[in-house]
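Asks: Provided below for reference: sequence and predicted model.
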Amino acid sequence: MSPPSNIVLQDRTAAGRRLVAPLLAYAHRPEVIVLALPRGGVPVAYEVATALDIRLDLLLVRKLGVPSHEEFAMGAIASGGVQILNEQALRAHPIDPAAFDAVVARETRELLRREQVYRGARAPVQLKDQVVILIDDGLATGASMMAAIRAARAHAPSRIVVAVPVGPPETVEALRSEVDELICPIMPEWLMSIGHWYMDFSQTSDAQVIRLLHRAWAKEDCADPP
């Protein structure tokens, strides 16, 4: 079953442009920062941050995939030691503690690797009293975004906004009560998968993430007063 042609997203760049209009109230505001969930959220977030002339940074999150079904999230981890569990997934796919701990260890290593590769020596962003806009390329179970919300909240921002191009209504509603605002233009009753709603959902590479981040950071650094 193909999605209706009028709401198919061409690619992540187009998905980001789809989020610009609903976020116009945050344009040109120095206290606003877009935090992308790598890797797929970075091209989406870059378009938003560029169009609205606001800062761009990262919030590292890793899904904890069920060993027998990697795409099915049994939870997620985020920067700062945040870990959440998807109890429904764990009931459907029971996993012994040792196997679970192995998944957490593996994903923690990858999270730390990405932190080093993407950020290098760049100082962590300060979120206290800032307006944080969390952006990914879509929602499925919502586990990764929930981890990102909790990680961001630990830094006491003044407001948390979630903006994603596509997600199922039940996940959107579950997350809406966790944040100050949630924007999701496409909410199909039958999601199937996030990639189903994109014409091009090819994997975002580390090189793409680094290129977009450095491009955004170069603009910000040039705009900073001496």
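Replies: Noted; the coordinates are in hand.

Asks: From here on, just use CA atoms for contacts and neighbour counts.
Replies: Will do.

Asks: Is residue 219 part of a helix or strand, or is it coil?
Replies: helix (DSSP: H, G, I helix; E, B strand; the rest coil).

Asks: actually residue 25, not the one I typed
Replies: helix.

Asks: And here is the other one:
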Amino acid sequence: MRFTDRRHAGRALARWLRAPTDTAPWPYGAADPLVLALPRGGVPVAAEVAQEFRAPLDVLVARKIGAPGSPETGIGALVGEEQPVFDQRALRFLGLAEDGLASSVARERAELRRREDLYREGRPEPRITGRTVLLVDDGLATGLTALAALRHLRRRQPAHLALAAPVGSRDAVRELSGEADRVLVLHQPDHFRAVGEWYDDFDQVGDDEVIAVLRAASSAA
């Protein structure tokens, strides 16, 4: 299974979530659902899901913490003002300690705040407590960012908390299954290397696109 782009992946995911089966029902038939996207790549995917279910769309900004000298190698993630979540196995393998990563954490937290202000445009954060919340990303590789996001949301006491993605590694799904009520991943290939290999177009989503999608969702609400 391959996707043309994130919008195509979002439509495929939405149809699968809508299907009346035991493997992927959402949103549990509960009132007051909320779709949250992990920006930036999760936003166009989540927009299609929110439209399918006529649910409000918002974002939960999370930031990956990269290894020193290799920023694409994720060793942790953070959400809001909470303490970062680190991959302890990766830290041991690279010979790193959490207290030696303070500058990286500070840099990512500053970027997180910038994006929150930019995307929210003065809107208050959505209420989480007591709601049926579906967190959406464009794919799950290590699952570190999703892990930090799920733990952040769980502390805010949603009635139900699910994570959905068009594609993801089976290891990530297994690791995250204890953090959400449901982990709903449409395609879990036998051989998974990177999220982008399952998309024909996996160009980076820009801030302008995120803002446009959120404005459109807000005006349609």
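Replies: Received, thanks. Because the structure is a prediction, the values reported are computed rather than measured.

Asks: For the two chains, what TM-score is obtained?
Replies: The TM-score (TM-score structural alignment, normalised by the length of the second structure) is 0.92; 214 aligned residues with a C-alpha RMSD of 1.6 Å.

Asks: Residue 144 of the first structure versus the corresponding residue of the first structure for residue 139 of the second structure, what's the distance?
Replies: Using TM-score structural alignment to pair residues, one finds that residue 139 of the second structure aligns to residue 138 in the first structure. The gap separating residue 138 of the first structure from residue 144 of the first structure is 10 Å, by C-alpha to C-alpha, to the nearest Å.

Asks: need the contact list for the match of residue 139 of the second structure.
Replies: Shown in contact with residue 138 of the first structure (C-alpha atoms under 8 Å, 6 or more residues apart in numbering): 164-167, 194.

Asks: In terms of helices and strands, where is it?
Replies: Secondary structure assignment for residue 138 of the first structure, by DSSP states H and E: no helix or strand.

Asks: Distance of it relative to residue 222 of the first structure?
Replies: 31 Å.

Asks: got it, and residue 184 of the first structure?
Replies: Relative to residue 222 of the first structure, and taking C-alpha to C-alpha, residue 184 of the first structure is found at 32 Å.

Asks: Between those two, which is the more surrounded one?
Replies: residue 184 (19 against 9; other C-alpha atoms under 10 Å).

Asks: Next, count neighbours for the aligned partner of residue 23 of the first structure in the second structure.
Replies: In the second structure, the residue matched to residue 23 of the first structure (TM-score structural alignment) is residue 17. Applying other C-alpha under 10 Å, we find 22 residues neighbouring residue 17 of the second structure.

Asks: Residue 31 of the first structure now?
Replies: 16.

Asks: contacts for the longest helix along the first structure?
Replies: Assignment by DSSP state H gives helix 97-119 as the longest helix of the first structure. Residues from elsewhere that reach helix 97-119 of the first structure, judged by C-alpha under 8 Å, 6+ apart: 60-65, 67, 77-79, 206, 209-210, 213.

Asks: try it again with 10 Å
Replies: 38-39, 57-67, 74-79, 81, 83, 94-95, 120-122, 206-207, 209-211, 213-214 (C-alpha atoms under 10 Å, 6 or more residues apart in numbering).

Asks: average gap between it and the second structure?
Replies: Compared with the second structure after the fit, helix 97-119 of the first structure shows a mean deviation of 1.1 Å (mean C-alpha distance after the TM-score superposition for the first structure).

Asks: packing partners for the helix or strand following that helix?
Replies: Where DSSP H and E defines the elements, the next helix or strand beyond helix 97-119 of the first structure is strand 131-135. Packing partners of strand 131-135 of the first structure (3 or more C-alpha pairs under 10 Å, 6 or more residues apart in numbering; DSSP states H and E): strand 32-36, helix 41-52, strand 55-58, helix 143-153, strand 159-163, strand 181-183.

Asks: hang on, residue 215 of the first structure is in a strand, isn't it?
Replies: No. Residue 215 of the first structure is assigned helix when assessed by three-state DSSP, not a strand.

Asks: residues touching it, list them.
Replies: In this structure, residue 215 of the first structure makes contact with 46, 50, 209, judged by C-alpha under 10 Å, 6+ apart.

Asks: again with residue 178 of the first structure
Replies: Per C-alpha under 10 Å, 6+ apart, neighbours of residue 178 of the first structure: 146, 149-150, 153, 160-162.

Asks: please redo it, this time with the cut-off set to 6 Å
Replies: By C-alpha atoms under 6 Å, 6 or more residues apart in numbering, the contact set of residue 178 of the first structure is empty.

Asks: On the three-state scheme, it is what?
Replies: Three-state assignment for residue 178 of the first structure (three-state DSSP): coil.
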